[in-house]
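here is a sequence together with a model predicted from it:
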Amino acid sequence: MQAWVTLGRAQLNYGEPDNAIESFDRALALK
């Protein structure tokens, strides 16, 4: 779970908002 959130933040920082949103959705789904 934490890994997906970290990945999402990294993708936001690298200008990949679509991928970041997908990662956050995945993290929420795993909760």
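Great, that's in hand.

from here on, contacts and neighbour counts on C-alpha atoms
Noted.

and the helix or strand encompassing A29, what does it pack against?
Using DSSP states H and E, A29 sits in helix 17-30. Counting contacts by 3 or more Cα pairs under 8 Å, 6 or more residues apart in numbering; DSSP states H and E, helix 17-30 packs against helix 2-13.

use this one as the comparison:
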Amino acid sequence: MVFEQHIFNALNIRNAVDITNAEINSAMLK
């Protein structure tokens, strides 16, 4: 149960990083 929560948290962090990178990339393209 705790281990699953760690995996879930790691995936959420990765998604947040991907979104941030996409926003930075789109800002740089403008």
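Yes, it's here. All of these numbers come straight from a predicted model, not from anything done at the bench.

please state their TM-score.
Here the TM-score for the pair of chains, by TM-score structural alignment, normalised by the length of the second structure, is 0.52; 17 aligned residues with a Cα RMSD of 0.8 Å.

Provide the aligned range in the second structure for the helix holding A29 of the first structure.
Aligning helix 17-30 of the first structure against the second structure (TM-score structural alignment) gives residues 7-20.

what's the local residue count around the residue found closest to N19 of the first structure once you drop the neighbours it is linked to in the chain?
Distances taken as Cα to Cα, 6 or more residues apart in numbering place Q11 nearest to N19 of the first structure, at 6.6 Å, with adjacent residues excluded. Q11 of the first structure: 17 surrounding residues under other Cα atoms under 10 Å.

again, but for D25 of the first structure
14.

for W4 of the first structure, same thing?
W4 of the first structure has 18 nearby residues by other Cα under 10 Å.

need the contact list for it.
S23, F24, R26, A27 (Cα atoms under 8 Å, 6 or more residues apart in numbering).
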